[in-house]
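Participant: need coordinates for the below:
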Amino acid sequence: MSDFKLTYSTMFNPPAELHQQFERAMAVLKHDLGRDYGLFIDGKNVVSLNKIEKRSPIDQYWLLGRFHMAGESEVDAAMAAACKAFAGWRATAWQVRVERLRKVARLIEDRVYRIAAAVSLETGKNRMEALGEVQETAVFFDHYCDLMEQNQGFDQVLPNDPLDDFTSTNRSVLKPYGAWVVIAPYNFPFALAGGPSAAALVAGNTVVLKGASETPWAGRLLAECIHDAGIPDGVFNYLNGSGSVVGQALVDHPQTAGITFTGSYDVGMHIARAQLDKPYPKPCIAEMGGKNAVIVSRHADLDRAALGIIRSAFGMQGQKCSALSRIYVEKQVAERLIALLTEKIHAIKIGDPAVESNWMGPVVTRKAYENFATYSTQLQQQGARLITGGEQLKSEPYVAGFYCTPTLAEAPLSHPLWTVEMFLPIVMLARVDSLDQAMQLTNASQYGLTAGFYGNDEETGWFFDNVEAGVTYANRPQGATTGAWPGYQPFGGWKGSGNTGKAIASFYYLPQYLREQSQTRVE
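Facilitator: Here you go, the predicted structure:
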């Protein structure tokens, strides 16, 4: 990536070389579509009885590949492989694990353009979002290796017992659990598979990854990077399959030692409860939904606010758990903010996201496309009005894809969609009488993932003191509620957005994949 350091904050002004490299990789990849991809179990490509055709949301005529689907027998095989490999991987010195996993990071970086092209084709992300996701995954591997080194493998010498007749030494050692399951979502199929896998692996666990059936390619590409870096067979295994069959089988499996899940609140809570309802409780890290709000003060820089709102509401077509979906603006400046937002929305170019000039691509799934039409109709009812957007794009060149217009709606506070995580390029706006009212509305949600604010210095301090969210931003043009990057902004939610209170890529994340053993030795 040359001397340019790609993050979600710097992605808006990349060097020309980056675009050229991406376009070359995309051209090569498009000539190699339609292949068969197996599962990855115990170091081997595994074919199954069932497979699905994966087509691009950009154009349903593009066959990306045929992907084999796991069933319960493949779940058992993957868990058996992970359990068998655990003893050797756990016994591998943490320094060696770090060395090997850094090789994974370098391989991801070497393949960043090809993998990003695949992610763009599979999810409909624009090139910068796709490149950002893949590069972020490499950073996750490095970051968790850094944490392992900084904490010296989480092996801490404690004071000796105060005895006169004996020397009694004490240590605290964090040890891995075993075969760890990672269940990844479709919106960040590479990063939210790779990040938790990296943490589990560097801690000494083995991994069984289940990718989302809507986006099976990314997990397979991650498996290839891990295998090619020399990670021993069975340490990492990849399954593709539905949540109801493969996901549930992994949740119920007696050899599952712990689970990291990213997805909806309902599924996350189901998994967390299931882990507690076993013969003894097993760890679950559940990163769940968001209904993220921004508060705009009458003292705000409205041009900056409008830019940050657009980027967070419509980046990746609103299909981020951190996407902005609620705007609370003081009524004195509401009309001016609406005018600025409308102008910027009308300037957004929609189309094939692999094309440099197009910022918005399609939504990922047909279900999301259909939900968009339903919600757009509801946003013209019960006192709500569409300010702009609300259309599915069905003419050429959009007819074969899942394209929707970026949508801004104003709605009374009683409207039911204020509480629904739509996961679409839809943002709702309400005028408020005061910042206190805006804060009350922001915090009333069952979710508490991200939140944003635009106002003066005094108001900003008040915002940070009072908002109930795990990731908070103030006066940020790069994104009102989005843009966390490992090493800069830990990412995790409060309340119904996360069950641990520990953020991804924070100082406190990695120990969740380990359990503490106190060791006392009398000499």
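Participant: alpha carbons only for contacts and neighbour counts from here, please
Facilitator: Will do.
Participant: run a quick neighbour tally on Gln440.
Facilitator: Close neighbours of Gln440, defined as other Cα atoms under 10 Å, add up to 13.
Participant: what are the ranges of the strands in the stretch 401-523 of the chain?
Facilitator: Taking DSSP state E, counting those that start in this stretch, the strands of the stretch 401-523 of the chain run over residues 407-410, 426-432, 447-448, 450-454, 471-474, 494-495, 514-522.
Participant: show me what the fourth one is packed up against.
Facilitator: Read that as strand 450-454. When contacts are defined as 3 or more Cα pairs under 8 Å, 6 or more residues apart in numbering; DSSP states H and E, strand 450-454 sits against strand 292-296, helix 457-466, strand 471-474.
Participant: so for Gln255, which of the ones you listed sits nearest?
Facilitator: Counting by Cα to Cα, Gln255 lies closest to strand 471-474 out of the helices and strands packed on strand 450-454; the figure is 33.9 Å.
Participant: so how far is the closest one from its chain's centroid?
Facilitator: 17 Å (Cα atoms, centre = their mean, to the nearest Å).
Participant: show me what that strand is in contact with.
Facilitator: If you take Cα atoms under 8 Å, 6 or more residues apart in numbering as the criterion, strand 471-474 is touched by 449-455, 460, 464, 480-481, 489-493.
Participant: and if you look at stretch 30-46?
Facilitator: Counting by Cα under 8 Å, 6+ apart, residues outside stretch 30-46 touching it are 47-48, 63-70, 77-78, 81-82, 220, 223, 227, 232-240.
Participant: please provide the structure for the following sequence as well, for comparison with the first:
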Amino acid sequence: MLFLQQLNVHAQNEGTSTGTKWISSQGEELSSYSPVDGKLIGSVRTTDKVGYEAVVQAAQGAFAEWRKWPAPRRGEVVRQIGEVLREKKQPLGELVSYEMGKSLQEGLGEVQEMIDICDFAVGLSRQLHGLTMHSERPGHRMYEQWHPLGIVGIISAFNFPVAVWSWNTMLAWVCGDVCIWKPSEKTPLCSIACQNIITEVFARNGVPEGVCGLVNGGRELGEWMSADARIPLVSATGSTRMGKAVGAAVGSRLGRSILELGGNNAIIISKDADLDMALIGALFGAVGTAGQRCTTTRRLIIHKDVYEQFTGKLVKAYGQLRIGNPLDQHNHVGPLIDKDAVTSYLAAIEKCKAEGGKFIVEGGALEGDGFESGCYVKPCVAEASNSFQIVQHETFAPILYLMKYDTIEEALSYQNGVPQGLSSAIMTLNLREAEQFLSAAGSDCGIANVNIGTSGAEIGGAFGGEKETGGGRESGSDAWKAYMRRQTNTINYSNSLPLAQGIKFDL
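Facilitator: Here you go, the predicted model:
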């Protein structure tokens, strides 16, 4: 495949790197099969304990030097990475689409996110600011500054195999940190491609070996990173179950964690909504990436006065969806990541029916020509209660639950009445409803949108959620502070030593 050649990804690859050097490992072979057609793309050699130690030790050594580089100089390296990503956007987007299964447009969009965060980080490299405070003591100056933490461990998920890594890495690098990345074992070849891109830039800039480590493997690697006191910050994206394990392990050693976990996102559709606009937002939110985004729309809370009208539009739109090879840009929906995901999808449908759900768009697995991988399913829609156990649970698949409401207060109670708190939206032209939704008594999610869907966040805003979503923030705004340590400094330039709070300690 041409895109593999352009990214220097081979049939067999080492999966462990300290930056520009690949390390031979005695780990197992990890094969990557495309959910698009079931074919073997390639394999990587997983990281064993010896390889892991080599990566961590290289990172420790690199940090001692990297943190001394001026932040704008580190930003220049990131700028060059962004330029190479522009050159490699098409082949990398194709690899993301083929290995993960999302549409090519979404694969290209993911690489564009990487480019965007590079641009953001370059600007940030000249804006890592602290505050100056007035001291109560005469002849004193007080201020705060931010210093890098050290090694940042990044555990990423299959659904965004490259973008979320870049959110963390580019910010961490300009902050002066070094990184170790453990990608999902379901999309290892995307990590190889990214490491090759980084290697090219690092080599020509004399970046210390160890600034960008890569380890490939399964759960055990994540456990090593979470328990490793040499890694002060672990940023983990994945299920709530996984995040609780990471958070407990990191917390037990008083480390820091950024947790981006499950979502159970809803759109409230008001009687005052533009229904055509609401349809677009709901449809992409529910079926984009085949329902495998943490921001996927899983619930529609629809006002009773427009319920029949809107569901009619929705059913018609679902009937027009084209399911198939995501590299074919005529298709809207690609496959789930693997057959286990299909099994979970089918089980969720049965649970919904058992609890009393009524499907107005039927689901099911797809077979036959074009669906040989066994990973394709039908996006489906069910009328359900917010109290159903399956509705309270995040199923990583294109299943959309509908429910009616009467008052905005009732809608908000449904919106907030789930364990997760990532993304939310309301479709309304009623200013009072919109403001109530955004108020402290409104949505309890980390992301709350008006007249756009739950999916498709921009990198300029901090990304993350509350409750069982983990509470972490990545990407824009002041999320960079999570990758640094705060230091308060007081300088006495007087010829005496007065104490704070007026305390006297004279001899």
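Participant: how many neighbours does Tyr307 of structure 2 have?
Facilitator: Tyr307 of structure 2: 18 neighbours (other Cα under 10 Å).
Participant: how about it: what's its closest non-neighbour residue?
Facilitator: In space, not counting the residues next to it along the chain, Tyr307 of structure 2 is nearest to Lys404; the distance is 6.9 Å by Cα to Cα, 6 or more residues apart in numbering.
Participant: which residue in structure 1 lines up with the one you found?
Facilitator: If you follow Lys404 of structure 2 across to structure 1 using TM-score structural alignment, you land on Arg431.
Participant: which of the contacts of stretch 30-46 of structure 1 are buried, as a PyMOL select command?
Facilitator: Entered in PyMOL, the line below selects the buried ones among the contacts of stretch 30-46 of structure 1, by 16 or more other Cα atoms under 10 Å:
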select buried, resi 47+63+64+65+66+67+68+69+70+78+81+82+220+223+227+232+233+234+235+236+237+238+239+240
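Participant: just the ones in strands from the contacts of stretch 30-46 of structure 1, please.
Facilitator: Here DSSP state E is the test, and the contacts of stretch 30-46 of structure 1 give Leu63, Leu64, Gly65, Arg66, Phe67, His68, Met69, Phe236, Asn237, Tyr238, Leu239, Asn240 as lying in strands.
Participant: of all those residues, which two lie farthest apart?
Facilitator: Those two in those that are separated most widely, counting by Cα to Cα, are Leu63 and Phe236, at 27.4 Å.
Participant: show me where the stretch 101-250 of structure 1 has helices.
Facilitator: Counting by DSSP state H, counting those that start in this stretch, the segments of the stretch 101-250 of structure 1 that form helices are 112-123, 127-150, 191-202, 216-228, 248-252.
Participant: what's near enough to touch the counterpart of Ser43 of structure 2 in structure 1?
Facilitator: When structure 1 is aligned by TM-score structural alignment, the residue opposite Ser43 of structure 2 is Arg66. Contact analysis of Arg66 of structure 1 by Cα under 8 Å, 6+ apart lists Gly34, Arg35, Asp36, Tyr37, Lys51, Ile52, Glu53, Lys54.
Participant: quick check: closest non-adjacent residue to the most centrally placed residue in structure 2.
Facilitator: Geometric centre of structure 2, nearest residue: Val164, 4.4 Å, by Cα atoms, centre = their mean. Among residues not flanking Val164 of structure 2 along the chain, Ser156 sits closest, at 6.7 Å (Cα to Cα, 6+ apart).
Participant: the one you found pairs with which position in structure 1?
Facilitator: The criterion is TM-score structural alignment: under it, Ser156 of structure 2 has Ala184 as its aligned partner in structure 1.
Participant: check Phe284 of structure 2 too.
Facilitator: Aligned by TM-score structural alignment, Phe284 of structure 2 pairs with Arg311 of structure 1.
Participant: so that match makes contact with Arg476?
Facilitator: No: Arg311 of structure 1 lies out of contact with Arg476 (Cα atoms under 8 Å); the separation is 10.4 Å.
Participant: neighbour-wise, which of those two wins?
Facilitator: Arg311 (22 against 19).
Participant: can you check my assumption that that one lies in a helix?
Facilitator: Yes: applying DSSP: H, G, I helix; E, B strand; the rest coil, one finds Arg311 of structure 1 inside a helix.
Participant: okay, it and Ser322 of structure 1: tell me how far apart.
Facilitator: For Arg311 of structure 1, the distance to Ser322 of structure 1 equals 11 Å [Cα to Cα, to the nearest Å].
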